[in-house]
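[1] build me a structure from this.
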Amino acid sequence: MNYQDWEMLAALYTTENITKAAEQLFVSQPTLTSRIQKLEEHYDVQLIIRKRRGVTFTPEGEQLAQHAQNMIREQRMIEEKINNMKNQVTGTLRVGVSNFFALNKMPKLLRLFKQEYPHVEFQMVTGWSSAMHRLVLNNEVHLSFIKGDYPWKGKRELLYEEEICVASPWDFTWDDLPNMPRIDYHTDENMKSLVDEWWYHQYSKRPNTTIQVNQVETCKEMIVNGLGFSILANLVVRPYPELFVKPLYKPSGEPMIRKTWMYYHEDSLQLNIVHAFIRFIRGLDVKAI
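    The predicted structure follows:
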C-alpha cells in the first residue's frame, strides 16, 4: 500500500460512506471504488460490505484500515521531526476549532500568522467543543480552541471570558421569559447543561421553544429578525446594540461565564511551528479580534 491507499482507507473507515470519503479526498466515486477493488484483489480478501446507506468493514478490512491510520500518524510525525530539524517555522499546523471561534476569529488569526510565517500550511477541523477536545486528547491535532472546561492533563491557556446572557429583539422582564418564543440551537453538552440548570432553577415550566436550529449564527439571525429570544454567549450578539441583552447569574449572585481556552500537549512545544503559533496567540488580544 502507498500513502494514497492509507488516506483512502482511513477516510472510508471514518465516514463509512463512499460518497463522503470521495468528497473528502477530492476524487470521484468510481476512482475510489476502483482503488478498493484493487486492494481486495491484492490481498485476496473482501475489505468492505456495501449497505444501502454506507459501508461496513470486514474484520480483515478493519485491520487494514487501522494499519492505515497508524501509518498516516507515523508519516505525520516523521515529517514534523524533519521540518523541526531544519530549525525553521515550516510544515503543517493541525488545529481543532469550535464553531463560533472558527467563523469569527480563526480566519484573521491564520492570515496574520501566515504573514509572519509564509511557509506554514494549515489543516483545520471545526465542530462542537466536545469534539475538538477529543481531537487534541487523541493527538489528532496539535492544539484546539475550545469553549468550556473539559478534563485535561496537558496545557491550556485562557483566551477570554464571555457572559452567558438572554438576547431578545424586545424589552422583557424575567417573568416574561417562559411565555416568550424561544430559539434554541445545537450546542455541546457543557453549555446545554449550564443553560438548563439556570432555567429550571428559575422556572417550573418548560421554555416555549418555537424554533430549533443547528448553529448559533443562525440562531442570532433569527433573534435579529424578531422571531424570539435565546440564551447564548454575549460575543455572538455584541455587534447588535438594538437587541435587549441581560446577563444570567448563578444562585450565588456570580455572573454565568463561558471561557474560551487553547488546549495543547506540552511536548508539542518541541515543534517549531507549534511553539511559534502559541507564542503568536499569546501576543494577541484574541477577544478583540
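
[2] please count neighbours and contacts with C-alpha atoms only from this point.
    Fine.

[3] go through stretch 90-105 and flag the buried ones.
    90-102, 105 (16 or more other Cα atoms under 10 Å).

[4] among those residues, which are located in helices?
    Of the buried residues of stretch 90-105, the ones assigned to helices by DSSP state H are 99, 100, 101, 102.

[5] can you tell me the closest non-neighbouring residue to the last one?
    Excluding the flanking residues, the one nearest residue 102 by Cα to Cα, 6 or more residues apart in numbering is residue 126, at 6.6 Å.

[6] burial count for that neighbour?
    Other residues within reach of residue 126, judged by other Cα atoms under 10 Å, total 18.

[7] the helix or strand it falls within: how far from the chain's middle?
    According to DSSP states H and E, residue 126 maps onto strand 120-127. Averaging C-alpha coordinates over strand 120-127 and over its chain gives two centres that are 10 Å apart (Cα atoms, centre = their mean, to the nearest Å).

[8] and the next element down the chain from that strand?
    Assigned by DSSP H and E, the successor of strand 120-127 is helix 129-137.

[9] tell me the buried residues in that next one?
    129, 130, 131, 132, 133, 135, 136, 137.

[10] coming back round to it: closest to residue 232 out of the buried residues of stretch 90-105?
    residue 100 (11.3 Å; Cα to Cα).

[11] list the contacts for that closest one?
    216, 217 (Cα atoms under 8 Å, 6 or more residues apart in numbering).

[12] what about it, distance to residue 279?
    22 Å (Cα to Cα, to the nearest Å).

[13] any idea how far residue 54 is from residue 134?
    When distance is defined by Cα to Cα, residue 54 is 24 Å away from residue 134.

[14] longest helix in the chain, by number of residues?
    Every helix in the chain considered (DSSP H), the longest is helix 59-85.

[15] any idea how far that one is from the middle of the chain?
    Taking mean C-alpha positions (Cα atoms, centre = their mean), helix 59-85 and its chain are 22 Å apart.

[16] here is a second sequence; please produce its structure as well for comparison:
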Amino acid sequence: MDEKDLQIFLTLAETGNLTRTAEKLYLAQPTLSKRLQNLESELGATLFLRSKHGVTLTPAGEAARETFLHTTKDFEDLRERLQKGRGIVSGTLRIATSIDYSTYRLPEVLAQYTTHYPEVKLQIYSEHSRECVRQMQTGRPHIAIMRGECEWDEGKLLLERESVCLIRNKTNADTPLEELRYIDRDANPEHQSMKARWLMEHKLEPSSILNVEGLSTCVAMVKAGLGWSIVPEICLSYFDGIAEPLFFADGTPLTRSTYLLYRRREAELPQVRAFIQTVCERENIPSPVPRV
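    Down below sits the predicted model:
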C-alpha cells in the first residue's frame, strides 16, 4: 500500500464511480480495479460494494476512509514541515471558491501566485458559496472564498464590496423595463431576497421572465438584446451595454460582498500565508498575516 493507493481509494469514495475516478486520476480502469483488489486483499476486507449504479463503501470501507484521511493529512503535514525547514514555499494548497469568483477573479490571482510559488500543488474546488463554507467547517480546504454574508469564527477577510447593477443592451436604452423581458438566474437566498425587495419597492412586476443558469449566461442574454437583468458588478468587466448601480428606496445601495475565510492556525503554513498575501496585494488591502 502506498500514497497512490490512498488517493485512489479516497477519490473513489468521493465519486462513487470507477470510470470517473479513473479519468480524474489519469489511470486505465483495469489498472485502477487491480490496485483496489490488491488493497482489499492486503487489508483482508471488502471496502466497496459494486453494482451497476456505482460503488458504495462497506462498514470496513467507512473505517478505512477515516484512517486514510488522517494518514494522507499526516503525509502532507510532514512534507510541509520539511519544506518549511528548507525555506521553500511548497506543499499543497486547497481552495474552495465560489463559482463567480473562480470565473472572474481567481485565474489572475493564481497566475500571479504560481509565478512566485511554482512548487505549491493547487487543489481548487469551485462550488456555491454555502458549500464553500460547509467545506471549511469540515476542515477540508485551507481557504474558502465566498460571496454574501456568513458566520465564521476564525479568520475572515473582506476582499470586495461591489455594486449590484441593472443591465440592459444599448438598443433597449429608452424602452420602459415593463416592456422588456426580465432575465433572472437562481442565486443564493440572500441575493434573491435583495433582488425581490428592489423589484417590489420599485413596483416592477415583470410579465415576461427568462430563467437561466449561470451569471455569464445571464449577461450574454442581455448583450444579445433579450431583455434586462440584475447582476453583481464582478461579471461586467467586458460588458458593453448599460449598467446602472441600484439603490433601495431608502437610498441604501445594493451590494455584494466577497470574503476570504481561513483558519488562523493554518495561516502559519507558508503556502497559505503566501496566497493570502497575494490576494491582498491584488485587492490593495492590508494583509492580516506576516510576509513569507
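
[17] need the contact list for residue 9 of the second structure.
    36, 65.

[18] that's a strand at it, yeah?
    No: going by DSSP: H, G, I helix; E, B strand; the rest coil, the assignment for residue 9 of the second structure is helix, not a strand.

[19] burial count for residue 6 of the second structure?
    20.

[20] in space, what's closest to it - neighbours in sequence excluded?
    residue 68 (6.3 Å).

[21] how close does the one you found get to residue 18 of the second structure?
    Taken as Cα to Cα, the span from residue 68 of the second structure to residue 18 of the second structure is 19 Å.

[22] do the same with residue 237 of the second structure
    With Cα to Cα as the criterion, residue 237 of the second structure and residue 18 of the second structure are 41 Å apart.

[23] cool, residue 254 of the second structure as well?
    The separation that residue 254 of the second structure has from residue 18 of the second structure, given Cα to Cα, amounts to 46 Å.

[24] same check on residue 272 of the second structure?
    In terms of Cα to Cα, residue 272 of the second structure sits 32 Å off from residue 18 of the second structure.

[25] out of the two, which sits in the busier spot?
    Of the pair residue 272 of the second structure and residue 18, residue 272 is the one with more neighbours under other Cα under 10 Å, namely 26 against 20.

[26] and that one, what pairs with it in the first structure?
    Here residue 272 of the second structure is matched to residue 274 in the first structure, going by TM-score structural alignment.

[27] all the strands of the stretch 151-289 of the first structure, residue numbers only.
    Assigned by DSSP state E, counting those that start in this stretch, the stretch 151-289 of the first structure shows strands spanning 155-168, 182-185, 209-213, 230-233, 244-247, 257-264.

[28] in the second structure, what residues pair with stretch 93-100 of the first structure?
    Taking TM-score structural alignment, stretch 93-100 of the first structure hits residues 93-100 over in the second structure.

[29] re earlier: looking at the strands of the stretch 151-289 of the first structure, which is buried most?
    Stretch with highest mean neighbour count among the strands of the stretch 151-289 of the first structure: strand 230-233 (a mean of 24; mean count of other Cα atoms under 10 Å).

[30] how far does that strand sit from its chain's centre?
    Taking mean C-alpha positions (Cα atoms, centre = their mean), strand 230-233 of the first structure and its chain are 19 Å apart.

[31] then stretch 149-160 of the first structure?
    15 Å.

[32] that one: end-to-end distance?
    13 Å.

[33] just stretch 228-239 of the first structure next, same as before
    18 Å.

[34] quick one: residue 99 of the first structure and residue 51 of the first structure, what's the gap?
    32 Å.

[35] got it, and residue 127 of the first structure?
    Taken as Cα to Cα, the span from residue 127 of the first structure to residue 51 of the first structure is 27 Å.

[36] pick out whichever of those two has more residues nearby.
    The neighbour count for residue 127 of the first structure versus residue 51, taken as other Cα under 10 Å, is higher for residue 127 (17 against 10).

[37] thinking again about what came up before, tell me the two of the buried residues of stretch 90-105 of the first structure that are most distant?
    Between any two of the buried residues of stretch 90-105 of the first structure (Cα to Cα), the greatest distance is 27.4 Å, for 90 and 100.

[38] before we move on, back to that, give me the mean distance between the strand holding residue 126 of the first structure and the second structure.
    In the superposition against the second structure, strand 120-127 of the first structure averages 2.2 Å from its aligned positions (mean Cα distance after the TM-score superposition for the first structure).

[39] not counting its neighbours along the chain, what's nearest the match of residue 272 of the second structure?
    Here the residue nearest residue 274 of the first structure, using Cα to Cα, 6+ apart, is residue 268, at 6.5 Å.

[40] what's near enough to touch the one you found?
    Residue 268 of the first structure touches 142, 274, 275, counting by Cα under 8 Å, 6+ apart.
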